[in-house]
Structures are given as structure tokens and as C-alpha cells.
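In: Got a predicted model here, sequence first, then my questions.
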Amino acid sequence: MDDQAACLRLLSRPERDRHDAFKSEPARLQHLAVRGLVRTTLSRYRAIAPEHWRFDANRHGRPFIDDRLGVSGLHFSLSHTHGLVACAIATFAEFGVDAEPRDRDVGLAELAPAVLSPRERARFETMSGQARQDFFFTLWTLKEAYVKARGIGLSLPVKKLELDLEVSPPIAHFGDEIDDDASRWAFRSLRLTDRHIVGIAAAVPDGELEIVPRRTRAINPPLHV
């Protein structure tokens, strides 16, 4: 409860209102963990107290630091899923992060035609078990990270973004429907826990992507006696 109380004190009024509106306890805890993590993480890089950060969002819902704070050269991307909250920080704007559980049951066979390129799908069809799950969610998280990095919502045809996972790091190929240069982008897949896959997509200005993973304690759920 101390963790939750500390995080609650950091929230803005709209964040607190949204927290209070959640009907389920897991949803409230996840929202609290996301907002607490981004605030405390940003404060590692600027002399701004966690409770003083203010945020805005573009028309597609991508959040960013409120311009009125006068902060430059600091950007973030968020993802949350069952058991994990990911907050990526960079000095440049074009990057994104996405996280998924390795065992998520979402009907992969039905999703594959909408998400995977023909070549990716052909390889997917040869797989089974955990290898099939990992292959799909590695591609899913990398593509979702790219969508977040572009900040233009779900209009991108992700199956026209093809990733070659047989090389490390993955190499991307974009179809004509994606108005972008694939050579600008670096893609990385991480296993930050045994149960999750995390994808990062970044258009690094100098061409070199350096990732420094850090882990922090999650908010402890209340004890039920």
C-alpha cells in the first residue's frame, strides 16, 4: 500500500480521476504503475520533480511532454501488458516500444493474415508451439513499436512492413504503401523477463542504437487476508 500511496501523490488531477474511474483493481494498479513509472523515470534525466511533469498527446493519442515545460531533447514511449510496464526514454523523437506476454492467447492463425507479410506468414505456418508464439509476438511487438514511433495511429499497413528475423539485428523492408525509408530504422527485440517479449523501433539520428535496460520494482498489490 505504501507504493500505491506514493504513486497516487504523483498523479495530476486528470490522471487521478481516470485512476478512480477504473472498475477493476488490476486496471487501477496498471494505470498507476504506468503513470508512476513515466514520471519517476523522466525525473532521472531532468531536474523536475515527478509530480511536476505535465503531458499532452497528438491527435492519434501518442503522449509527449507538455511543451510548456520547456524540456528539449527528452522523449518517451510507453507500453503495458499483463505483468509488465515498459517505458523507453530517448533524446530523439522517432522511436517506440511495445510489450506482449509470450503466452498471450489471441488466435494467432486469425491474426496472422492482417499482421504478417506473405514471407513472414509462410515461415509462421511451418512452426508450432512456443516457437510459433515467439515468432509471431517478436514480429508483432516490432511492428507495433514502429507504429508508435511514427505516431500516426493504426493507419499503417503493418503487413507491408517485413522483418527478417534470421539476422541480428532484424532488417526491415517496407512496401510501397509505407511512405518511409526502411534504412532509417533500427529494430531490436528484448526478453526483459522470461514471460515477455519487448520490441523497440527507432530512427536513430546517428545510425547507432544503444539500449540500456533497467528494471525497477512494480507496485506491490494490496494483501488480501
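Out: In hand now; what should we look at? Remember, it's a predicted structure, so these values are computed and weren't measured experimentally. Numbering: from 1, shown residues only.
In: alpha carbons only for contacts and neighbour counts from here, please
Out: Fine.
In: Now do the nearest residue in space to residue 82 that is not next to it in sequence: how many residues are near it, please.
Out: Spatial nearest neighbour of residue 82, excluding adjacent residues (C-alpha to C-alpha, 6 or more residues apart in numbering): residue 101 at 7.0 Å. Residue 101 has 19 neighbours, counted by other C-alpha atoms under 10 Å.
In: what's the spacing between residue 101 and residue 122?
Out: Taking C-alpha to C-alpha, to the nearest Å as the measure, residue 101 and residue 122 are separated by 23 Å.
In: Can you tell me what sits against stretch 76-85?
Out: 30, 33-34, 38, 63-64, 86-90, 93, 95-101, 148, 196 (C-alpha atoms under 8 Å, 6 or more residues apart in numbering).
In: Check stretch 186-206 too.
Out: 84, 92, 94-103, 134, 137-138, 141-146, 149, 169-172, 184-185, 207, 209, 213.
In: For it, buried residues please.
Out: Across stretch 186-206, burial judged by 16 or more other C-alpha atoms under 10 Å covers 186-189, 196-204.
In: now do stretch 18-25
Out: Of all the residues in stretch 18-25, those buried under the rule 16+ other C-alpha under 10 Å are residue 19.
In: Off-centre distance for that stretch?
Out: Its chain's C-alpha centre and that of stretch 18-25 lie 22 Å apart, by C-alpha atoms, centre = their mean, to the nearest Å.
In: Next: stretch 164-172.
Out: 19 Å.
In: residue ranges of the helices in this structure, please?
Out: For the chain, the helices defined by DSSP state H occupy 2-8, 13-21, 25-42, 108-115, 118-125, 129-150.
In: next up, a second structure to put side by side with the first:
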Amino acid sequence: MDHTESAPLMLRAGDLTPVWYEGVALWLIRLDHRRVRSQASCLSDEEHRRSASFRFDKDRQRYLAAHVALRERLAVFVGCPPEQLAFEVGEHGKPRLAKGSSGAARVHFNLSHSEDLALVALSEEEEVGVDLEVIRAVEDAPALAASVFGVNERRVLSELSGAQRDRAFLQGWTRKEACLKALGTGLSLSPLGFEAGLQDTVAEVVIDTPRYRERLALRSLAVGGPADTETPWVGAVARRLGRA
């Protein structure tokens, strides 16, 4: 993994214009359940069925709000009403625009949400992946690290404790997850098979998949503003660069 030191890319919830990074448009969206009642009609029956599977109403409402936000932004890129967008899933479950849909061949997207924030990424160039996590205590972090982090990542984590360790763990996890989502493999590809780092670095990550060796550009994200001393969320964006 090649990397250079860099501050994480700052995003602020509620900004109407996206933050651009290497051809990827990024929006951070505060999920408002009040809008869902008037906007949810644009969602498909499948999206409504998935929302109904959540146990708690707040989680159902956040799911619906996140998918409304995704459709609204995709519709602008593609040039059609949000309700006309049709989706399908790839081999490992990553959503994409259905073949034959307007823009299906040129618009790539990804969505992540945590608590009451959603992160949407759109690209007209390459596949993209994002992940967002609220900072929280990570129970049994050392044991969990053994199942997701490589040797160097575990060494860095072992030198930290308390809140610093929790933040580093979650930051490292978002970096791994963003890479796997960009490849479209999800956890069918072991996170132990590559290192993405725990620090705020811009990195080029090389991952061996069952078929090819893939290259990805990776950057950490922070949520908040310049006055914040500690942002409550961490995130990451990964963009597929092609085969190594």
C-alpha cells in the first residue's frame, strides 16, 4: 500500500453542493424522517419491503430517507424522475442501475448511513465505495481486530487505548469497507487479504481478488467543521483505478 500523509477530506451535513474528490461527487445528508412521508412514493416495492425488515421505526425511517436521498441525486445525474430509476444487484449484492436504464452504463454510485447521517457517492468514471461510522466504544477491539486487520494495522492499534483506539478501529474499518464496496465484493472477500491503514492518509491500495489484482484510490473522510475538535463520525471513499 502506497500512501501520503493528508488530513481527511471534510464533509458537512446539509451542504447542497457536493464535495468532489478524484471525479467522485460526495454528499453528506442529515436524514429527516419528516420528509419521508411526502417523498417515499418514489421508492420501489423492494425498498419498502427492506425497510419493513428493521425492528425499530427509527431505523425504518432512516433507511427510507437514505434511499430517497440517493434517488434524488442519481436522478439529477441520469436526467429522469427519481421514481423511474430501476436497480439490480451484482454478483455479491452491490446495487447498480439496471441494464437498459438511462445512465446505467456510465453512472456508478454507493450509499452508506450511520445513525442519522447518510453518505452518497456518485461517479461517471469508475466504481466507487463509501462507508460511514459514528464514533463509539468498540467492545473487544483487540479480538475483533484479529478478524479484520493485518499485522501492521494490528500493531498500530495495539499502541492505542480508550477513545483513540476506538476511533482508529472505526476509521480503519471504514477504509476497508469502502475498498470492498468499490470492488463490489462485500465481505465475500476477506478484509484480512489487504491493508488499508488506520491513519488519515491518501493511499493506493492493491487487492488480490480471485480473478484479478485491483488498484484503488482511498481517502479518509471527516464530518463536521473547522471548529470541531473531535468529529463524531468517520468515513472513507474508495475509487477503483483498474487492474494492477
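Out: That came in fine, so what should we check first? Just so it is clear, the model here is predicted, and its values are computed rather than measured.
In: Return the residue of the second structure aligned against the residue nearest to residue 82 of the first structure.
Out: Correspondence of residue 101 of the first structure to the second structure, assessed by TM-score structural alignment: residue 134.
In: any idea how far that match is from residue 234 of the second structure?
Out: Taking C-alpha to C-alpha, one finds residue 134 of the second structure at 6 Å from residue 234 of the second structure.
In: Same question for residue 119 of the second structure.
Out: Counting by C-alpha to C-alpha - residue 119 of the second structure and residue 234 of the second structure are separated by 11 Å.
In: Overlap in contacts, those two.
Out: In contact with both residue 119 of the second structure and residue 234: residue 132, using C-alpha under 8 Å, 6+ apart.
In: residue at max distance from the center of the second structure?
Out: residue 159 (26.9 Å; C-alpha atoms, centre = their mean).
In: for the aligned partner of that residue in the first structure, what are its contacts?
Out: Residue pairing (TM-score structural alignment): residue 159 of the second structure is matched to residue 126 of the first structure. With contact set as C-alpha under 8 Å, 6+ apart, residue 126 of the first structure has no partners.
In: For residue 138 of the first structure, the count of nearby residues, please.
Out: Using other C-alpha under 10 Å, residue 138 of the first structure has 25 other residues around it.
In: if I line the two up, what does it land on in the second structure?
Out: By TM-score structural alignment, residue 138 of the first structure lines up with residue 171 in the second structure.
In: Provide a list of residues in contact with its match.
Out: 133, 198-199, 220, 234-236.
In: one more time with 7 Å, if that's ok
Out: Residue 171 of the second structure makes contacts with 198, 234-235, as judged by C-alpha atoms under 7 Å, 6 or more residues apart in numbering.
In: now the first structure: which of those match?
Out: Comparing the contacts of residue 171 of the second structure with the first structure on both residues aligned by TM-score structural alignment, their matches' C-alpha atoms under 7 Å, the contacts found in both are residue 234.
In: And residue 39 of the first structure, what's its match in the second structure?
Out: For residue 39 of the first structure, the aligned position in the second structure is residue 71, judged by TM-score structural alignment.
In: Does its match touch residue 82 like I think?
Out: Yes - if you go by C-alpha atoms under 7 Å, residue 71 of the second structure and residue 82 touch, sitting 5.2 Å apart.
In: ok, now how distant is the alignment partner in the second structure of residue 191 of the first structure from residue 235 of the second structure?
Out: With TM-score structural alignment as the criterion, residue 191 of the first structure lines up with residue 222 in the second structure. As judged by C-alpha to C-alpha, residue 222 of the second structure and residue 235 of the second structure stand 6 Å apart.
In: count of residues packed around the aligned partner of residue 82 of the first structure in the second structure?
Out: When the second structure is aligned by TM-score structural alignment, the residue opposite residue 82 of the first structure is residue 115. Residue neighbour count, defined by other C-alpha under 10 Å, stands at 15 for residue 115 of the second structure.
In: Please apply the same query to the one 10 residues further on.
Out: Using other C-alpha under 10 Å, residue 125 of the second structure has 15 neighbouring residues.
In: That one maps to what in the first structure?
Out: Checking TM-score structural alignment: residue 125 of the second structure goes with residue 92.
In: Its match contacts residue 73, correct?
Out: Yes - in this structure residue 92 of the first structure lies within contact range of residue 73 using C-alpha under 7 Å: 6.2 Å.
In: quick revisit: list the residues that contact the match of residue 101 of the first structure.
Out: Taking C-alpha under 7 Å, 6+ apart as the test, what residue 134 of the second structure contacts is 114, 232-234.
In: same question, residue 103 of the first structure
Out: Applying C-alpha under 7 Å, 6+ apart, we find residue 103 of the first structure in contact with residue 133.
In: Tell me how far it lies from residue 85 of the first structure.
Out: 17 Å.
In: Can you find the partner of residue 168 of the first structure in the second structure?
Out: Per TM-score structural alignment, residue 168 of the first structure is aligned with residue 201.
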